[in-house]
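K.L.:
Just the structure for this:
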Amino acid sequence: MNFIETKLEGCFIIEPKIIQDERGYFMESFNENTFAKTIGNKVHFVQDNQSYSLKGVLRGLHYQTGKHAQAKLVRVLQGEVLDVAVDIRPESETYGQYESVLLSAENQKQFFVPRGFAHGFIVLSETATFFYKCDNFYNKESEGGLIYNDSSLNIDWQFPLENCIISEKDQVLPELKNAKKVW
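P.N.:
The predicted model follows:
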């Protein structure tokens, strides 16, 4: 696996080594030892989640606060999405900045989003199956979120926002300046 450090401290794009032959392919999608050595700390994943979405579905930007904060390792099993992480750690030099990466079944890239980041994605293909591992259990009372079109973040979703399919819940999330603090 090739770990590519992003401009946001702790966020990594992970490119697997894919072995292909006439039967198909094989790849290692996660190795705890390699992950811990490269990321710099051990992340113990406790929950896997999967979603299926149509083209233009924008999910996010979500996070968990306090002791329920979550790190996520995300990937696409089918289709293509633009995945986005926003640094919401108040003490960080990159607070309020985002990183985006194109994840697809074809490129098999993964994105590691540590605790202290809001996360979301938009489906660019006709459909997409999105899979992610979390290092903490979901807790409804600890939910936080940012509005997808916060002008202070200026996220380029690479899709016309007027054509997005967004849940009612995600349409009323606050801007970063008014959001629930992550810690």
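
K.L.:
CA atoms for contacts and neighbours, from now on please.
P.N.:
Noted.

K.L.:
and Arg89, how many neighbours?
P.N.:
Counted with other C-alpha atoms under 10 Å, residues neighbouring Arg89 total 17.

K.L.:
so what's Ile165 closest to, chain neighbours aside?
P.N.:
Val57 (4.5 Å; C-alpha to C-alpha, 6 or more residues apart in numbering).

K.L.:
tally of neighbours for that neighbour?
P.N.:
The burial count for Val57: 20, using other C-alpha under 10 Å.

K.L.:
ok, now Leu161?
P.N.:
That count, for Leu161 with other C-alpha under 10 Å as the rule, works out to 14.

K.L.:
that older thread, tell me the contacts of the residue nearest to Ile165?
P.N.:
By C-alpha atoms under 8 Å, 6 or more residues apart in numbering, the contact set of Val57 is 122-123, 164-166.

K.L.:
Ok, Ser100 next?
P.N.:
82-85.

K.L.:
show me the contacts for Val43.
P.N.:
With C-alpha under 8 Å, 6+ apart, Val43 has these contacts: 32, 36, 135.

K.L.:
what about 10 Å?
P.N.:
Going by C-alpha atoms under 10 Å, 6 or more residues apart in numbering, Val43 touches 32-33, 35-36, 71-73, 114, 134-136.

K.L.:
which one of the contacts of Val57 has the most neighbours?
P.N.:
Val123 leads these on contacts (other C-alpha under 10 Å) with 28 neighbours.

K.L.:
Which of the contacts of Ser100 fall in helices?
P.N.:
Assigned to helices by DSSP state H, none of the contacts of Ser100 qualify.

K.L.:
Could you also give me the structure for this next sequence, so I can compare it with the first?
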Amino acid sequence: MKVEETYLKGCFVIMPKVFKDDRGYFLETFNEQVFSKETGIKTHFVQDNLSKSSKGVLRGLHFQEGEAAQAKLVQVIKGRVLDVCVDLRKDSLTFGKHFSITLDGLNKVQLYVPRGFAHGFIVLEDNTIFSYKCDNFYDKNSESGIIFNDKTLNIDWNFPEEKIIVSEKDKTLETFENLFR
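P.N.:
You can find the predicted model right below:
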């Protein structure tokens, strides 16, 4: 496994070792001991989630507040997404900055998104299957989010905005300015 920290402290790109042969492939998607050694982070995941989406679906930018905050280890099982996380830690030097990476089912790259970040992704291929581990349980009363086309964050989703498919709930999310300034 190769691990690289992004310019957002505590946010890591993880490239697992994939063993391929004529039967297919095998990889270890998570090993708590190796993860802790490589990142310096002790974590315990308690919930796994999976979504299947069509091309153009944008999910996010979501986060949970307070004691219900979640760290996530995200990956694409099949298909391809542009994955984005935003640093919401007010005491961070990168507060309000975002990181994006293309994740796909071929390269098996993962992204570790720490607590205190918003997270979202746009699907770039039909029938994409997206998986993520969470270190805290989902709590509806603590959920929040930032509108995907927020002018302050100015995220380039690399997709025509008029073709983006967003849930009714995500269309009404707050702006970064309203939540954090």
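
K.L.:
Now do the longest helix seen in structure 1: everything it contacts.
P.N.:
Ranked by residue count and defined by DSSP H, the top helix of structure 1 is helix 32-39. For helix 32-39 of structure 1, contacts defined as C-alpha under 10 Å, 6+ apart pick out 1-5, 10-12, 14, 40-45, 112, 114.

K.L.:
Can you mark which positions in that helix are buried?
P.N.:
Buried residues in helix 32-39 of structure 1, counted by 16 or more other C-alpha atoms under 10 Å: 35, 39.

K.L.:
With structure 2 overlaid, report how far it is off on average.
P.N.:
For helix 32-39 of structure 1, the mean deviation from structure 2 after alignment is 1.1 Å (mean C-alpha distance after the TM-score superposition for structure 1).

K.L.:
what packs against the helix or strand following that helix?
P.N.:
Next in sequence after helix 32-39 of structure 1, counting helices and strands by DSSP states H and E, comes strand 47-54. On a contact count with 3 or more C-alpha pairs under 10 Å, 6 or more residues apart in numbering; DSSP states H and E, strand 47-54 of structure 1 meets strand 72-78, strand 117-123, strand 127-134.

K.L.:
And Glu15 of structure 1, what's its match in structure 2?
P.N.:
Using TM-score structural alignment, the partner of Glu15 of structure 1 in structure 2 is Met15.

K.L.:
okay, now its match: neighbour count?
P.N.:
Met15 of structure 2: 16 neighbours (other C-alpha under 10 Å).

K.L.:
Pretty sure it sits against Val74.
P.N.:
No: in this structure Met15 of structure 2 lies outside contact range of Val74 using C-alpha atoms under 10 Å: 11.9 Å.

K.L.:
re earlier: could I get the contacts of Val43 of structure 1 in CSV, plus columns for distance to Gly145 of structure 1?
P.N.:
Putting these into CSV (distance: C-alpha to C-alpha, whole Å) gives the following:
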residue, distance to Gly145 of structure 1
Glu32, 29
Asn33, 32
Phe35, 27
Ala36, 28
Ala71, 15
Lys72, 15
Leu73, 18
Pro114, 16
Cys134, 17
Asp135, 18
Asn136, 17
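
K.L.:
circling back to that earlier point, next one: the match of Glu15 of structure 1 from Lys169 of structure 2, what distance?
P.N.:
33 Å (C-alpha to C-alpha, to the nearest Å).

K.L.:
do the same with Lys97 of structure 2
P.N.:
24 Å.

K.L.:
which of those two has more neighbours?
P.N.:
Lys97 (17 against 10).

K.L.:
How about Val81 of structure 2: what's its closest non-neighbour residue?
P.N.:
Val123 (4.4 Å).

K.L.:
which SSE is Ile101 of structure 2 in?
P.N.:
Going by DSSP H and E, Ile101 of structure 2 is in strand 98-104.

K.L.:
contact partners of the next helix or strand after that strand?
P.N.:
The helix or strand immediately downstream of strand 98-104 of structure 2 is strand 110-113, counting by DSSP H and E. Contacts with strand 110-113 of structure 2, where a contact means C-alpha under 10 Å, 6+ apart, come from 3-6, 8, 10-16, 29-30, 39, 70-76, 83-87, 100-104, 119, 131-134.
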